[in-house]
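> Quick check, what structure comes out for this input:
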Amino acid sequence: MTHPGTLVLIMAAAVLAPLLVYATGRRVRIPLVIFEIGLGVLIGPDVLGWAHEDEVIDTLADLGLSMLIFLAGYEIDFAAVRGDTLRRSLGAWLVALPLGLGVGLLIGGGAFYEGVVIGTALTSTALGTVLPMLRDSGELGGRFGQVMSAFGAVGEFGPVVAVALLLSGRRPAESAALLIAFGAITALAVFWALRPRRPWFGRLAEGTLHSSGQFAVRFVMLLLACMLGLAEVFGLDVLLGAFAAGVLTRLVLHRAAPGTSGVVLGKVEAMGFGFLVPLFYVVTGIEFDLHALLHDPGALLLVPGFLLLCLLVRGVPACLWAPRDFGRADRAALGLLASTCLPLVVAITTIGTDQKLITSTEAASLVGAAVISVLLLPLVAMRLRARGGRVDPRPGAGPPAGNGTSEAKDSEAW
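As a prediction, this is how the structure comes out:
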C-alpha cells in the first residue's frame, strides 16, 4: 500500500504547477507539463528525496497516461484533416519513421528494440501541447491550424501504432495480423458509433448530466475500459486502445448527444486534467533519472543531440511535405510545431525502460530533449508566424484582428 504522504506530495505539486504558470505567464509562457515534471524531479529521490514510486502510485500513473492518450484521440477531428492534407501528413510521417528507426539503430548499436524505442519517440508530435497555442492565437480553425492538426494527429497516432506493432515482442507478421484484427473490430465500433442513436440516449445523457447518475460520463468510461481491455486481449499496447477510445467517444457524443457533448467532455477532462494526467507527469518527474543525466557527460550531450534529431527526423519531412500554398515561414513553423514532443516520448520511454529495452540514461536524455522542445519550438514557430503578420505572440493576446474564430480560450495544457 502506498504511503499517504507520497500521494499528498504529488497532488500538492499538481496544485502548485498551475500557480507557477500563472505567476510566470506575464513574462514568458511555460507549458504546465514542464512545471509538473520539474516539481516531480524536485520532490523525487534525486533531489529532496521526499517522494518515491510504489505499486499504487504506478497504477494511478498508468491510468493517467491512458487518459492523456484518450483525450488526444478525442481532440482529432477527422473531418478537418482528410483529403490532400491528410495524404501529405501521412507522407511526412512515413518518411520520418524509417529515418527515425535508422537513427535509433545507429544510436543503439544495432539493437533492434532499442532502435524502435528511440526511433518512434523521434517521430512523435505533442498535439495536445500545440493545439492550445493555436487556440489562443485564433488559428485553430484557420488554414494553418487545420494543417497542423492533421500533421499532429498523424504524429500521435502513427507512433502509437508503431509501438503496438514493433514492441509487442512477437514476430512482425504476427503483430501485424493482431493489429489488423484490432483495427477491424475498431472499424466495426466506428460503424456502430456513426449509426443514429435512439432518442432515449440523448435524453438520458442530458437528464443525468447534473445528477448522481452521470450516464454519459459512465458510458465514456465504459468505452475507454472496453478499448483498453480489447488492446490487452490482442497483446497490443494499451495506448492504442486509449487512442481508439478517444476517437470513438467523439463520434458517439457528437452523433448521439450533440447538445451535451461539450459538457460531458468537460467532466471527463476534469477527471483527467484535474487528477490523473498531472499525477502521471509528476510521477514521471519522480522517476526521472536526474543523477544519471548530470553525472554522465555523454548523456548530457545527448539532450541537444536528440533535440536536433527530432528536428531532422520529424521537422524536415513536415517542411518538405507541407501544402504547396505554404510560404517559407509557414513551412518552418509547421516543421517546428511538428517536432514538438513530450507526452508520447514520456510514454514510449516508459515502455522502453519497463521492458529494459533502453537504459534510464537514454530515457532521461530523450525526455530532457522533449522538455526543451516544448519550451522552445512552439515559441519560435509562433514568432515566425507573427513576423508574417498572422498572429500576436504575446501571452493572452487572443485572436488577431479580423479573425472570427471563437475558439481562443484557456487550456489545461498551459
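> rest of the way, CA atoms for contacts and neighbours
OK.
> biggest helix in the chain, by residue count?
Counting residues, the longest helix found in the chain (DSSP state H) is helix 360-387.
> from memory residue 313 sits against residue 98, does it?
No. Between residue 313 and residue 98 there is no contact under C-alpha atoms under 8 Å: 9.0 Å.
> Neighbour count: those two, which is higher?
More neighbours surround residue 313 than the other of residue 313 and residue 98, with 26 against 16 (other C-alpha atoms under 10 Å).
> just so I have it, where are all the strands in the stretch 1-150 of the chain?
Using DSSP state E, counting those that start in this stretch, no strands are found in the stretch 1-150 of the chain.
> Give the buried residues for the host helix or strand of residue 163.
If you go by DSSP states H and E, residue 163 is part of helix 143-166. Across helix 143-166, burial judged by 16 or more other C-alpha atoms under 10 Å covers 144-166.
> I'd like the structure of this one too, to check against the first:
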Amino acid sequence: MGFIGTLCLLLVLTTLAGHFSNRIGMPSVIGQILVGIVVGPAVLGWIHLDTTINLFSEIGVIILMFIGGLESNLTLLRKYLRPAIIVACMGVIFPVILMGATANLLGLSAFESLFIGVVFSATSVSISVEVLREYGALDTKEGATILGAAVADDIIGVILLSIMISLMGTQGLSTTGSQQNIGLVLIEQVLFFVATYFVVKWIAPYLMGISEKLLMASSRTITSMVICLGMAWLANLVGLSGAVGAFFAGIAVAHTPSRNVIAEHMEPLGYATFIPLFFVSIGLNMSFSHIQDSLIFIIIMTILACLTKLAGCGLGAKMSGFSRQSDYMIGAGMVSRGEMGLIIAQIGFSAGLLSATYYSDMILIIVLATMIAPFLLKHAIKKLPNEANEPLVDRQLEQI
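Here you go, the predicted model:
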C-alpha cells in the first residue's frame, strides 16, 4: 500500500504545481517536472524512481502520444513529410558532429564521444506535444513538421545506436539478449511501418466498428486502448520507442467515427494519473550527487544540447521554405530529449558504450535540456504571427 500513498502525494503536488505554473505563465509540465526534482533524490529524497512509478510513467507517455495522434491531422503530416525528414536529418547531423567533437575535446574517447552525439540526436516529442496542445499549436504546419521530424529522429537514432553496438561486437538493440544485426533491425522497422499503414487504413476502422456493437460499457474506449497498447508494444519490439507506435495508433483511431468519443474518454484517463507521473519521473531521474566534479562538462553539453537542435532543425526548416519565426518554433520543438534520450543512453550504457561516471552526467544533461525545451517552445509559439499561430485547417476553412 506504500505506493498508493506515494501516488496520492504526487497527484496532489503535480496538480498544484501545474496550476501555479500556468498562473505565472509557464507550461504546466515544468511544474510537474520540478515536483519530481524536489521530492526525488536531487533535493528531499522522499521518493525514488522504482519499478511501479516507471511502469505508470511508460503508460503515461504512451497515452500522451496516443492523444497527440488523435489530435493530429494526417493530411498535414503527409503534406509536410518532406520538410520533416529534412529537419530530422539536420537535427541528427548537428548534435552528432558538434556534441561528439566537444565531448572528445573534453577528454572522452572517440567512441564515447560519438555515442554522446548519438544520444543527443534523438528527440522526445512527448514534451513538445503537451506544450503544443496547451497553446493550441498542435494542428499547424509547424506542429505537423515537429511531429513528423521527431518520429524520423527516433528511427535514425535507433539505427545509429544499432551500428555502434555492432561495432562494439555486441550485436543487437534488445536488452533481453536476443541477437539482432542492423539489417534485421531495418527490415523489422520497415515491416512495422507497413503494418501501420494497414492498421490506419483497415484494421483500426474494422475493430472500432465491431466495438460499437459490443454490449459492454466503454467498449469503444477499451478497443482504442487495445490498439494503442498493441501498436506501442510492436514499436518497442522492433527497437523503436513505444511512443511512436502509440502516436500512429492515435492517428488510426482518429480516422474513425469514434474519434471525438475516444478523445473525451482518453484525456481524463491519461491526465488523472498516468501522464503526470511521466513528467514527475523525468525529475526523479535527476541527481546532484556528483555535479561538482563534472559541472563544466554538464553546463557546456546542456547548452550544446539546446543549440544543436535549435540551429540544426531550424536550418532544416529554413531549407524547406519556412519563415524565420517558424524555423525557431520547429527548432525549439525538437530540443526535448525526454524518455527517448534516456532510453538510448540506458541501452548504450548497458552495451558498454559509456562509463558509469559519464552516464550519470548524461542523465542530468538530458533532464536539463528537457526542462529548458518547454520554455523555448512557448517563447517560439508567441513569436509567431497571430495568423500563423492558428490551426491551419481553421485558416483553410475561413478562406473557403
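> and whichever helix or strand comes after the helix holding residue 163 of the first structure, which residues are buried?
Note on helix 143-166 of the first structure: by DSSP H and E, the next helix or strand toward the C-terminus is helix 172-194. Neighbour-count burial for helix 172-194 of the first structure, counted by 16+ other C-alpha under 10 Å, picks out 175, 178, 179, 182, 186, 189, 190, 193, 194.
> Please apply the same query to stretch 364-383 of the second structure.
Neighbour counts over stretch 364-383 of the second structure (16+ other C-alpha under 10 Å) mark 364-378, 380-381, 383 as buried.
> helix, strand or coil for the equivalent of residue 288 of the first structure over in the second structure?
When the second structure is aligned by TM-score structural alignment, residue 288 of the first structure is paired with residue 286. The three-state assignment at residue 286 of the second structure reads coil, by DSSP: H, G, I helix; E, B strand; the rest coil.
> so how many other residues sit close to residue 286 of the second structure?
Number of residues near residue 286 of the second structure (other C-alpha under 10 Å) recorded here: 23.
> What residues does it make contact with?
The contact partners of residue 286 of the second structure, by C-alpha atoms under 8 Å, 6 or more residues apart in numbering, come to 37, 40, 41, 42, 363, 364, 367.
> mind listing what residue 92 of the second structure touches?
Residue 92 of the second structure is in contact with 118, 120, 121, 122, 153, 156, 157, 312, counting by C-alpha under 8 Å, 6+ apart.
> at 6 Å what do you get?
Neighbour list for residue 92 of the second structure: residue 121 [criterion: C-alpha atoms under 6 Å, 6 or more residues apart in numbering].
> and the gap between it and residue 366 of the second structure?
Look at residue 92 of the second structure and residue 366 of the second structure: by C-alpha to C-alpha, to the nearest Å, they are 16 Å apart.
> same deal with residue 207 of the second structure?
On the measure of C-alpha to C-alpha, residue 207 of the second structure and residue 366 of the second structure end up 39 Å apart.
> what's the answer for residue 330 of the second structure, then?
From residue 330 of the second structure across to residue 366 of the second structure, the span is 19 Å (C-alpha to C-alpha).
> for residue 382 of the second structure, same thing?
If you go by C-alpha to C-alpha, the gap between residue 382 of the second structure and residue 366 of the second structure works out to 25 Å.
> could I get the buried residues of helix 172-194 of the first structure as CSV with distance to residue 11 of the first structure?
Shown next, in CSV, are the buried residues of helix 172-194 of the first structure (distance: C-alpha to C-alpha, whole Å):
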residue, distance to residue 11 of the first structure
175, 38
178, 38
179, 37
182, 36
186, 35
189, 36
190, 36
193, 36
194, 39
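> So which of the residues you listed is the closest to residue 249 of the first structure?
Distance ranking of those against residue 249 of the first structure, using C-alpha to C-alpha, places residue 193 first at 8.3 Å.
> contacting residues around the closest one?
251, 252.
> Trace it over to the second structure, please.
Mapped onto the second structure by TM-score structural alignment, residue 193 of the first structure lines up with residue 200.
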